[in-house]
Structure formats: C-alpha cells, structure tokens
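Engineer: what's the 3D shape of this:
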Amino acid sequence: MTQPLPNLEQTVHDASNPKGAGRYRWRIVALLFFATTVNYIDRQVLSFVIADDVFKRQMLGLPAGSIFSQQNNEDYNIIVSMIDAAFKIAYALGFLLMGWLIDRIGTKKGYSLGILVWSIAGLLTGFVHTVMGVRAVRFVLGLGEAANFPAAIKTVAEWFPKKERSHASGLFNAGTNVGIIITALTVPFIIHHWGWRIAFIITGILGFILLIVWHYTYTRPEENKKLSARELSYINSDNEPVTNKKIPWRQLLGYRQTWVFITGKFLADPIWWFYLTWLPKYFVDNTGGDHEFSISTLGIPFLIIYSVSDVGSIFFGWLASRFMHRGWSENKARKTTMLICALCVLPIALAAQTHSMYLIIGLIALATAAHQGWSANMYAIAGNLFPKNVVASVTGIGGMAGAVGGVILAFITGYLINWFGYASMFIIASSAYIFALLIIHLILPKLKPVDTL
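Structural biologist: Okay, here's the model as predicted:
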C-alpha cells in the first residue's frame, strides 16, 4: 500500500522545534538574514564598479574613449589593491572596536550605530572623484560594516541553544550570497544605464531602510513579549549562566579557544575577500575561454556561483547540527564538517588550467559554497565555546584577524596577478582551509568551552 508523502512544512517545523518549543527565534534569523544581505550589497557594489571602463579611466585620470593599455591595466590592478586594502584595514579595526562596543552597549544599539556609519559611507561614495576619495569612504564603510557579524553571532548566542547555532548561523550567513546575487543582477544594469555613482547612492539608501527595520523590530529574548515562555525555556536549555561581567581582550587572548577562532578566520577570510573583490574583474579580463563577459553580463556567473554558495552555507551549517543531534560530540561534528569543506575547496587550484568557463564557474561555486559552510561552523564555534557576554568580543577579535589576513593578501594580490596571473591566487585559495584545520586541531585537539570566564 502506498504511503502518503510527509508534509514538508510540518517536517521542517518539527525538526527545528524540538518538543514543540515554538519557532519565533527563526524570525530573528530572518531579520539577521535581511541585515546581512544589505550589508553585502553595500560592500559589494565596488567589486562591479571596478570592472566599469568609466570608473577605470576616472581613477587613472584618462580621458573618455582613450585606449586602455597593458601598463594602464597593471597600474589599475595596484590601485584596486590599495582601495581594497583601505577597506580591510578599517574592517580589521572596526571588528575589534565593534565587538567590544556591542558587548558593552548591547546588540541593538551597537548594530544600529554600525548600520548608520556604513550607510552614510556607502551613499557618499557616489560623490567622490579621486582614488584618495574612494579610499577614504571605503575606510569609513569598513568601520561600520564590521558591526554585522559580531552583532549577528551575539544575537544567535542569545536566541538559540548551542546545538542549533551552526544551523542558525548558516541561515543568516546565506544572506552574504543573496546580497552578492542581488548586486550582480542589479548593479551592472544600474551602471550601464545611469553610471557608477547612482549605483552607490541607490544601494546606500538600503542601509537606512535596514536601520529603521532593525530599530523597531529587534529585542532580546527576555524582553520580547511575543516569545512564549516555553520557547524562552528551550532557548535557555543549555543552562548557560547569564552575566554582564566585562572581560578584557588580553584575558580572552590567553585562551586556546580564542586562537582556534583567530586561526580559522585569519587563513580563510582573505580567500573570501579575494572572491568578492576580484571575481568580477577576473571574468571580464578572462578573454581566453569559451565565453567572454562584460559589465552588463556579469550577473550570469554570479547568480550561479552565489546560489550554490547559499546552499553550502545552509547545508554545512545544518550538517554539523545534524551530526550533534545524532549524538556526535561538538568536536567530531564540527571538525568533520570543516574537513569536508576544506576538501571541497582543493579543486579550485585547477581553475586556471582550463579554458572551459563552465568548469571554472563550477569550481569557483564549489569553493565558495565550502567557504560559507566553513564560516557558518567557525561562527558557531565562537558562540559555543564562549559565554554570551563575550561572544561579540571574541567574534570581533577573530574578525579582525580575518581582515588583517585580507589586508596582507589585498596588498599583494595586484602584484601576484601582474606577475603570475590569477592562477597564483587560486593555488593559494585551494590550500588555505586544509592548512587552517590542521593548525586548529593542533591548537585544540578537542573543542570544549572555556570554563573560567
């Protein structure tokens, strides 16, 4: 006798709501998803603008219609590296500052400040005329945008029990890919019809909309009148002590757990930054394959790459949670999932060895999906190994390490591409994650929470 198919909506609801705990907390993930999407739209605009010929000539001081020589292209690569480095330097400083600030004034106020700063900077980018002007506004943008992940990870730690945090982190982290996809589908169109300045102005306005939504929507679980007592009890089921005790950075740096997070971010984040900044230009520059792209057709490969990345973020975040629901230790579940992610990145080293654009897009999509899965688990590590009162600070320290790694790579990327081509960057990308996982295991053979804070 044929059995009726299960109700998919009910199955998902049951899986994410053990013992009928309720599901309001997933609305908070939706809010974080929206915030992360806007965050990435605002930061990603420049990556498409740098592929625009008008912007290139303005930054190089060349007249419209002039021939773009090989020397011009090499000079422009260095300019892009310096602009990219300015953002990442500020992002590194901002991570440390925002993580500290959010732990002290609260998630709602701290994140509101970050949104305000990055939205103003994004809007002002549409009015600058020089390389120094672009570098200045990108520096301010980096300071503000650094608030996103410390605030989001602290929110997840406040709203979810430990066994659900990697799943929740994977879901909100998927907003990064959606932000990139939206940018890829809209910004080239805006640039083509109205110019690169309008692209910054329109996307900058989105941040102010987010600020209003965040301010009038977010509250802590204990203050939320729509949250049931049963779900609040489930959220606090880890019996994690609630404290407002302030812990200095120097003390946090004394824990191996902090260095696990620092390592995972320092070695992996720069690779993600490379994708964000250079992939649009890579596709435009790569004229030797079976397809050629212009600023108006870049949306196609990015739609594919970052749709797959979304799946990776959600799947690998879910996978670790699934392993833990089946009784695996956090150490085994987390490291196994991260090993799978690291192995999925290895084939990107072949991207520069093929002329098939289909294969190149596939390899990059697999690598970016694995990175997002890696990130979801790294954020869950920060949320699970540290008490809630220091989660934003630890996330800020790790985020700063990732941004510092990004600064180092940003400074040399233009030179490496000029000397050795994009192949050098793909080789670096392929080995970073497996190397990071090895160091993480050496630092902390068994992942376990700190017990003296």
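
Engineer: from here on, just use CA atoms for contacts and neighbour counts.
Structural biologist: Noted.

Engineer: so which residue is dead centre in this protein?
Structural biologist: Centroid-nearest residue in the chain, with C-alpha atoms, centre = their mean: Thr176, separated by 5.5 Å.

Engineer: residues contacting it?
Structural biologist: The neighbours of Thr176, taking C-alpha atoms under 8 Å, 6 or more residues apart in numbering as the test, are Thr36, Thr37, Asn39, Tyr40.

Engineer: redo that, cut-off 6 Å
Structural biologist: When contacts are counted by C-alpha atoms under 6 Å, 6 or more residues apart in numbering, Thr176 touches Thr36, Thr37, Tyr40.

Engineer: what of Phe87?
Structural biologist: With C-alpha under 6 Å, 6+ apart, Phe87 has these contacts: Arg138, Phe139, Gly142.

Engineer: name the helix or strand for the residue nearest to Arg334 when sequence neighbours are not counted, please.
Structural biologist: Nearest residue to Arg334, sequence neighbours excluded (C-alpha to C-alpha, 6 or more residues apart in numbering): Ala320, at 5.7 Å. Using DSSP states H and E, Ala320 sits in helix 299-325.

Engineer: one more sequence to fold, the one below, so I can look at both together:
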Amino acid sequence: MDQTARPGVSATSPVQEAEALEKKLRGGSARAGYFRWVICTLLLLGTTKNYMDRQVLGVLKTTLQHDLGWNDIDYGNLVLAFQAAYAVGMILVGRLVDRLGTRLGYALAMAFWSLASMGHALGNSFTSFVIARSALGFGEAGVFPASIKTVAEWFPKKERALATGIFNAGTNAGAIVTPLIVPWIALHWGWRWAFVITGALGFVWLIFWLVLYRKPEEHSRVSKAELAYIRGDPSEPNRKIKWISLFPHRQTWAFVMGKFMTDPIWWFYLFWIPDFLQRRHGLALIKIGLPIMVIYLISDVGSVGGGWLSSWLIHRGKSINAARKIAMLVCA
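Structural biologist: Just a heads-up that it's a prediction; the model follows:
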C-alpha cells in the first residue's frame, strides 16, 4: 500500500507534532508553555519543607538532651520511631494519594506532617516526642509518592528524570537551610519555636498548592501546545499490578540493594552529623550550618546533575535504561 501522504493530510505522528509544538514554545512564542516547571518548583519547595521538618530534631539534639535529660540511646530510639512510621506511611499514604488524587492527597499529607512538626513544641517527655516523631514520619512518607505521581502527570518521559532530580534537590536544600536558621531561632526564642515556625511553613505552601495545582487537562494556564507536549508519549495500557508480582524482577532487588547501601549513610548525615560536629570538633550550635551546607550543596549538584545527564542522554538517542545507568555510574 502506498504510504505517501495525501495532500492536506499530515504524515507526522502525535509525538512529532508535540515536539514541533515544543520547538515553537522554545522559540518564545508562548511562555505559558513552561507552566509544568511551576509545578516542579512547588514540588521542590514541598520536598525542602519535608526535610526541614525531619532535620530540626537532629540540629537541636544536644540542646534537647540537656533540657529533657535524654541520652544517645533515647535519641536513637526517636530516630527509629520516625523511620518505622515512615516505612509504614510509604505504603499507606502512597495508597491514599492514589485514591484521592495528587492534589488532595499531597495537601492532606502536608497538613498532617506540618501539624506533627509543630506538635513537637508541646513535648515535655520522651514518650511525647516518640508520638510526635511517629506522626511526623507517617505524614512525611507522602512526599515522594505524591511528587513522583505529579511528575508522571505533568511531564513527558524524556523530562521526568530532570524534573525528579530538581524536586529531589529539595532534600538537600532543606538540609542546608535547617542548620542555618534553626540554631538562630532556638538561641533567640527557644527550641519550641523552632518546631512551630518550621512546621507552620507547610500551611503557606498549601495555599500555593491548592491555588495552582490541577491536572494539566483541567488547568487554565496550560496551553494546548504544552498539553500536547506533555501527552505526546505513546499511550500505555492502564492495568493493576499486584505487589507480589514485583519480587521476581531483578530491577526490584537492584533498587532494594541500592537503597540498603546508600540510605544508612544518608540517615547518618541527616540525624547525627550536627551532634558529631559539636562533640568531636567543638563547634557551637550557631556555627554548624556552614560545614553541613557544604555537604548538601555537593549532593545538590549530584541530584540535579544526574537528572540532567539522564535526560540529555535520552535526547541523544540512548535508551531510558542505559541513560539512567550511565548517570548513576558517573555519580558513583
């Protein structure tokens, strides 16, 4: 059969049409074509807020041990309470986000963990802090399921690695900002206000999220050109997959082993490095911010740079699998 296009009939595929529209956007004809990056910025700020809340306790560890009579074992148990609740929350809160949708699911998670963060200010005993840390961990578990789902809704496949790298940079941004501002708040107004102020920032974020977030198809600020670009990937079948069916796959175990080897180092930096700098290097609370900032700035470069490299390799013709493995190898 003759495949030559007839006059007046387009021979281009939907993907080609979407890419052509994107080129027009990059030419500056429609700046609204970049609204998806506004959504990515909200995700970045949400992740930053998430890591600020979880790191306040680590920054104030020495102060709280002095005021409340804890020892290192007590503090370690508080970290355990957070992580155990976080593990449970990853499954339950992630399921809630799927059921309620990204907009409402993320909003509820943010409100819950922000209240839990502020609730630390009411703590006067080890037990009350265990409750607060558990609630914080459970609520904070929603940030990554919601963010990843948002990226899938708002970005074509070839931009998802970069978008994920950008919002994931919020983990480092939060870890940088917290030791810079929390010691100042604690020294001037007391440690309780450090929890109140950082927790309350979540409700400021919520205003912007609820005002700005809709699905691309429902958003008045998304142009037809940008929507076509976002939806330009070939459609995939939407089917339910049972959890147990993931276990035979090598990819599942590769991911598990990767997290098993890297997360202990990450958690050490997050929860123990402030105390390490104070005890072993004699730094005052107000001075621990700079060395911690250097650590996470380097991590930020890897987060955004790894996402950019993966997306760049895909644009250059590499498969998604090869591009991501090369990016991980370079960062390693």
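
Engineer: dump the contacts of Thr176 of structure 1 into TSV; add distance to Thr368 of structure 1 and neighbour count as well.
Structural biologist: Below are the contacts of Thr176 of structure 1 laid out as TSV (distance: C-alpha to C-alpha, whole Å; neighbours: other C-alpha atoms under 10 Å):
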residue	distance to Thr368 of structure 1	neighbour count
Thr36	17	25
Thr37	16	23
Tyr40	15	22
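
Engineer: stretch 117-127 of structure 1: how far from the chain's middle?
Structural biologist: 20 Å (C-alpha atoms, centre = their mean, to the nearest Å).

Engineer: kindly report the same for stretch 313-332 of structure 1.
Structural biologist: 20 Å.

Engineer: tell me the residues of structure 2 aligned with it.
Structural biologist: Stretch 313-332 of structure 1 lines up with residues 303-322 of structure 2 when matched by TM-score structural alignment.

Engineer: got the contact list for the matching stretch?
Structural biologist: Residues from elsewhere that reach stretch 303-322 of structure 2, judged by C-alpha under 6 Å, 6+ apart: Lys158, Ala161, Leu162, Gly165, Ile166, Ala169, Ala323, Arg324, Ala327.

Engineer: equivalent analysis for stretch 94-102 of structure 2, please.
Structural biologist: Taking C-alpha under 6 Å, 6+ apart as the rule, stretch 94-102 of structure 2 contacts Gly105, Gly142, Pro145, Ala146.

Engineer: residue in structure 1 matching the second one?
Structural biologist: Per TM-score structural alignment, the equivalent position to Gly142 of structure 2 in structure 1 is Ala147.

Engineer: and for that match, the neighbour number?
Structural biologist: Close neighbours of Ala147 of structure 1, defined as other C-alpha atoms under 10 Å, add up to 31.

Engineer: how about Thr194 of structure 1, what's its match in structure 2?
Structural biologist: Thr isn't right for residue 194 of structure 1; it's Trp. Using TM-score structural alignment, Trp194 of structure 1 pairs with Trp189 in structure 2.

Engineer: next one: that match from Arg133 of structure 2, what distance?
Structural biologist: According to C-alpha to C-alpha, to the nearest Å, Trp189 of structure 2 stands 22 Å off from Arg133 of structure 2.

Engineer: please say which of these two ends up with more neighbours.
Structural biologist: Arg133 (28 against 11).

Engineer: what's the match for the more buried one in structure 1?
Structural biologist: So, by TM-score structural alignment, Arg133 of structure 2 is matched to Arg138.

Engineer: ok so, going back, so which of the contacts of Phe87 of structure 1 hold up in structure 2?
Structural biologist: With both residues aligned by TM-score structural alignment, their matches' C-alpha atoms under 6 Å, the contacts of those that structure 2 also has are Arg138, Phe139, Gly142.

Engineer: ok so, going back, now the angle from the helix or strand following the helix holding Ala320 of structure 1 to helix 299-325?
Structural biologist: Counting by DSSP H and E, the element after helix 299-325 of structure 1 in chain order, helix or strand, is helix 330-345. Helix 330-345 of structure 1 runs at 160 degrees relative to helix 299-325, counting by axes from the mean of the first three to the mean of the last three C-alpha atoms, to 10 degrees.
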